[in-house]
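K.L.:
sequence unavailable; structure follows:
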């Protein structure tokens, strides 16, 4: 069975990088321990939202129930097999637009009716109750917000309730912007253009010169009497004193966003590989980046204009060097003020710029997760691609500063120590593996393998711990913290993907080509590859006579102490990981959202509710946790 050690000192884990955490907007934890036995142990501790912690029933300092995020959040979506979304808050739906009224009143909206609200403390999911795509948000007078998207409906939020207003036209709206709380413009499909006078929305006409008129994709009101709208094929429409007319197209590329420039009388509109500039009463267009670079949003703040779109970078006009976005996702929209900028995008990614840097924000982490480890549901960690190390804090997955930039593949922990494995590609196509150790308040290098990647850990406490990987890598960490070489000529050519063992007994490592090696109590590694086995990615068991290995095309093999036997899993997708809590309660996860469950006699496919590739599974006493691509984390309550 999976054994978890609860004696974790969370505060010490990130003490070394408080400065880096502040600049990266990662979870900040003080040097005081987060384990507790009384209320006094939690004095002076608080969460990201500033809520003072109490000593919870699980023996950990935490926010009081219901107070971690002051906003009431719509419960997560759960599949028919009861797998519930835990990250991102958007539940994998793309966020299309972010807009705000102030630093404490911001909305991000997107696919299938997703709507997230920031109150200055945390992001919360506050859904309107329909599945229509939301593409636009605008703060009207008072606390009122208007939202629009597909289906010809306009939605309002008054600070407590949603209401809808149907229009005569069943059109998709792409944008809403206003010059004041009582004056706004909505644009959309087939040239749809509506104005708002504080009481009602009225359709406006303009001569497109074609039928149907081109879609209008974005609008910028200069004032209550002047506005610009842009759209398909470089369409530009100007509104003055209630009249609308088309001007010469500066480009044939779709213009998808528009914003004022830093100087009076200037504006920018962007499309794929194109920047259109309005200055001296004229629109001109120029190539920007490459012809295929997605330019999805533009915003000017504090005299600086930024453009979002391509994964990993945010362009700054006037600068030859893009700003790292802090996410691997394409960004669709940007908004903010002089001190804080927000951008949102693919798979529900949310990034914020403060202190001069961009980083993913709690609830908006959308990088690929490769491994999960933890002691219980209140104390879970995950690692993944693009520098990802994160912890679940106050029911939000929050990024933490890594020991160094890199792709983290494996994770293990016990007591006051964490082990994280980093793999980076080499110039020759191989992997450079590193193991980082956190102990006594700081990260330090534990081991480096210039020619081998580290793919997995398993151990008993901190010693022994086995690390396996590419190029036949097998290392064992002893009580002194030394990583000792194991294996033999037979294991040297193996590519290991996973490792698991029985405390004080055998250990199994599995990998490419159906490789299965068993380490006996004498320390000898012997091949047990069964005939017909192909690529294996996961291994787990309950004891020496009950071990499972899973892999390519849904394959599964079971070891009874003597023989490995293939067992049908009922799925054909590749299985990437396996874990359980008993001989009749085992989960295997894999590509395209695949989850299958062993009930003691047969494997039963379950409905995950997601299509992302799943790469990790971890079992606590009360939950099963699954994670994978695009920051996906699912929870199955037990």
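P.N.:
Perfect, thanks for sending it. Treat the numbers as computed from the prediction; the structure is a model and nothing was measured.
K.L.:
for the rest of this, base every contact and every neighbour count on C-alpha atoms.
P.N.:
Noted.
K.L.:
what are the contacting residues of the host helix or strand of residue 179?
P.N.:
Using DSSP states H and E, residue 179 sits within strand 173-180. Outside strand 173-180, the residues that touch it by C-alpha atoms under 8 Å, 6 or more residues apart in numbering are 135-141, 147-150, 152, 184-189, 192, 216-224.
K.L.:
what residues sit buried inside that strand?
P.N.:
For strand 173-180, a neighbour-count test (16 or more other C-alpha atoms under 10 Å) marks 173-179 as buried.
K.L.:
and here is the other one:
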């Protein structure tokens, strides 16, 4: 299972990913853990806790309004959770609660625990004896038999996976450049550790513990404890900025580690770097005794390791239908969706999967729109206009060689196409006409009706037409503005070229009126496209600018002008760029982008 989108659950079964359920009362599902296919827990914001029994997902009261930042399910069915209480509190006043599941109910067993960040999965660990350990920047704590005890006042490696336990008498923790081991009564030093900060500690048993120190200019090491001594395994050149991104496995002879995005595997004899589709990876996740999930980087491939063999999940990575950049998407129904892109690429989804459909052109296709399964239009460079009649794509010659950027054909018998050199083509009552009322490149078109047409150009100027002629509504000169989004928001509002029409006024998308409670997030978001579902919930895709200046593909959704959800569409610092968005309803929204990436969103 996965929690890729806020409030959604996806399950891989019968060889395919399937969207399971959506919960409208959740801002996001944030964490997952389980011990079997019929015993899985999900946690989310505002105290949301759900249990999957193999057939039904049931919400269970956890007794908290804090955000669930960690879940751990033990082999006997007991579970523990950490909830971060932060809403309305200044940073220094935030606190966390410890929750316990005894098999019949959740309860808050400790009102305040020393966890204040969402990185709790790295600093929170429960053992089968009922002890819970916390490694934080204020020391090492153990909660046992109803009491909280601080075992070490030293600042621990918070934010790293530097806490591992095999049982109540075997706990390992990284403290700066030292490793300490709890033997049941005291913390003792583990000797012969290189004097570098400890990044990760993980193991399969008392005689099989792995330690990952931070890399240095002299190289990167992986350390192994066999119960009596440490062995060093050099893995190549290193740099102080190199990072470990996770370690896990299914047994002593099957361990995986992610070093700077490169996946390494231990087979019981040696560490080997993986090649091919596993050459670069970002996410490792162990689910069950013989199951490791791996997500790759540029192509976002997903692989599953069952302890013996590795297989790629369909429709991810190299299994994607196409790697051509996709430029537009149009959904007529959940079982009738079109996407178009470079080199004449046209993809169609029939409800079961995506398939490549031949087109009579190699020109890049940039826009697609339609009114029925037998009436779909696509446009592209070099004046290409294509029509789908339910059987095949055919070329329609309209006497222009200008690059065409967008098409609107949602109303039967009415088509509007815009493009370079101010090209405006219209089909009305069976007749085509061409107009060129501006020298700018028109890049987007949207219409409420044949008498209300809105158009934008690449410089951000907004045009309106009640027939065939365009008139300037708002002229703006932003040569570097990249938003192509143009869509109606309710009966009177409109999103166009990064602006929102509020009655007679136009305001920046980043304006607090639009941003609402998410203004801080919205202020760093550049929208690329927009779409409104039948419930007047507006969706945006675009790029979120991080604090380091890197961009990450994101989507946002708004209800009545207030941000109500967001999620990443790809890994941080991703080369993927979202380009277009369209859907049929709140549970069926499609986003496309570069490298053949297609996302299915839901609310």
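P.N.:
Perfect, I can see it now. Predicted model, so just to flag it, every value in this text is computed and none were measured.
K.L.:
picking that back up, the next helix or strand after the strand holding residue 179 of the first structure corresponds to what range in the second structure?
P.N.:
Sequence-wise, the next helix or strand downstream of strand 173-180 of the first structure (DSSP H and E) is strand 183-188. With TM-score structural alignment applied, strand 183-188 of the first structure matches the range 131-136 in the second structure.
K.L.:
and for that stretch, what are the contacting residues?
P.N.:
Outside stretch 131-136 of the second structure, the residues that reach it (C-alpha under 8 Å, 6+ apart) are 114-115, 123-126, 140-145, 155-158, 162-163, 168, 173.
K.L.:
for PyMOL, what selects the buried ones among the residues you listed?
P.N.:
Applying 16+ other C-alpha under 10 Å to the contacts of stretch 131-136 of the second structure, the buried members can be selected in PyMOL as follows:
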select buried, resi 114+115+123+124+125+126+140+141+142+143+156+157+158+162+163+168+173
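K.L.:
counting only strands, which of the contacts of stretch 131-136 of the second structure make the cut?
P.N.:
124-126, 140-144, 163, 173 (DSSP state E).
K.L.:
do I have it right that residue 51 of the second structure meets residue 39?
P.N.:
Yes - judged on C-alpha atoms under 8 Å, residue 51 of the second structure makes contact with residue 39 at a distance of 7.1 Å.
K.L.:
neighbour-wise, which of the two wins?
P.N.:
residue 51 (18 against 14; other C-alpha atoms under 10 Å).
K.L.:
which non-adjacent residue is nearest the more buried one?
P.N.:
residue 41 (4.7 Å; C-alpha to C-alpha, 6 or more residues apart in numbering).
K.L.:
list the contacts for the one you found?
P.N.:
Shown in contact with residue 41 of the second structure (C-alpha under 8 Å, 6+ apart): 32-34, 49-52, 71, 73.
K.L.:
before we move on, back to that, the strand holding residue 179 of the first structure to strand 183-188, inter-axis angle?
P.N.:
170 degrees (axes from the mean of the first three to the mean of the last three C-alpha atoms, to 10 degrees).
K.L.:
what about stretch 175-188 of the second structure, distance to the chain center?
P.N.:
Relative to its chain's centre, stretch 175-188 of the second structure lies at 37 Å (C-alpha atoms, centre = their mean, to the nearest Å).
K.L.:
buried residues in that stretch?
P.N.:
By neighbour count with 16+ other C-alpha under 10 Å, stretch 175-188 of the second structure contains the buried residues 175-182, 187.
K.L.:
ok, now stretch 99-116 of the second structure?
P.N.:
Quick answer for stretch 99-116 of the second structure (16+ other C-alpha under 10 Å): 99-101, 106-108, 110, 112-116.
K.L.:
how many neighbours does residue 280 of the second structure have?
P.N.:
24.
K.L.:
which residue sits closest to the alignment partner in the second structure of residue 335 of the first structure, ignoring its sequence neighbours?
P.N.:
In the second structure, the residue paired with residue 335 of the first structure according to TM-score structural alignment is residue 286. In space, and not counting its chain neighbours, residue 286 of the second structure is closest to residue 292: 4.4 Å by C-alpha to C-alpha, 6+ apart.
K.L.:
right, and the one you found touches residue 246 too?
P.N.:
No - judged on C-alpha under 8 Å, residue 292 of the second structure makes no contact with residue 246 at a distance of 11.8 Å.
K.L.:
intersection of neighbour lists for those two?
P.N.:
residue 284.
K.L.:
check contacts around the match of residue 335 of the first structure.
P.N.:
Contacts for residue 286 of the second structure (C-alpha under 8 Å, 6+ apart) come out as 248-250, 292-293.
K.L.:
got those as TSV, with distance to residue 437 of the second structure, neighbour count and secondary structure columns?
P.N.:
Listed next are the contacts of residue 286 of the second structure as TSV, based on distance: C-alpha to C-alpha, whole Å; neighbours: other C-alpha atoms under 10 Å; DSSP: H, G, I helix; E, B strand; the rest coil:
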residue	distance to residue 437 of the second structure	neighbour count	secondary structure
248	62	20	strand
249	64	25	strand
250	66	21	strand
292	59	21	strand
293	55	18	strand
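K.L.:
and those as JSON lines, adding distance to residue 418 of the second structure?
P.N.:
As requested, the contacts of residue 286 of the second structure are arranged in JSON lines below (distance: C-alpha to C-alpha, whole Å):
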{"residue": "248", "distance to residue 418 of the second structure": "53"}
{"residue": "249", "distance to residue 418 of the second structure": "54"}
{"residue": "250", "distance to residue 418 of the second structure": "56"}
{"residue": "292", "distance to residue 418 of the second structure": "49"}
{"residue": "293", "distance to residue 418 of the second structure": "45"}
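K.L.:
preserved in the first structure, out of these?
P.N.:
Shared with the first structure under both residues aligned by TM-score structural alignment, their matches' C-alpha atoms under 8 Å, the contacts from the contacts of residue 286 of the second structure are 248, 292-293.
K.L.:
between the residues you listed, which is closest to residue 542 of the second structure?
P.N.:
residue 293 (27.6 Å; C-alpha to C-alpha).
K.L.:
distance check, that closest one against residue 54 of the second structure.
P.N.:
From residue 293 of the second structure over to residue 54 of the second structure the distance is 20 Å, taken as C-alpha to C-alpha, to the nearest Å.
K.L.:
about what we covered before: generate JSON lines for the buried residues of stretch 175-188 of the second structure, with distance to residue 399 of the second structure and secondary structure as supplementary columns.
P.N.:
Below are these laid out as JSON lines (distance: C-alpha to C-alpha, whole Å; DSSP: H, G, I helix; E, B strand; the rest coil):
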{"residue": "175", "distance to residue 399 of the second structure": "72", "secondary structure": "strand"}
{"residue": "176", "distance to residue 399 of the second structure": "71", "secondary structure": "coil"}
{"residue": "177", "distance to residue 399 of the second structure": "72", "secondary structure": "coil"}
{"residue": "178", "distance to residue 399 of the second structure": "74", "secondary structure": "strand"}
{"residue": "179", "distance to residue 399 of the second structure": "74", "secondary structure": "strand"}
{"residue": "180", "distance to residue 399 of the second structure": "77", "secondary structure": "strand"}
{"residue": "181", "distance to residue 399 of the second structure": "78", "secondary structure": "strand"}
{"residue": "182", "distance to residue 399 of the second structure": "80", "secondary structure": "strand"}
{"residue": "187", "distance to residue 399 of the second structure": "82", "secondary structure": "strand"}
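K.L.:
great, nothing more from me.
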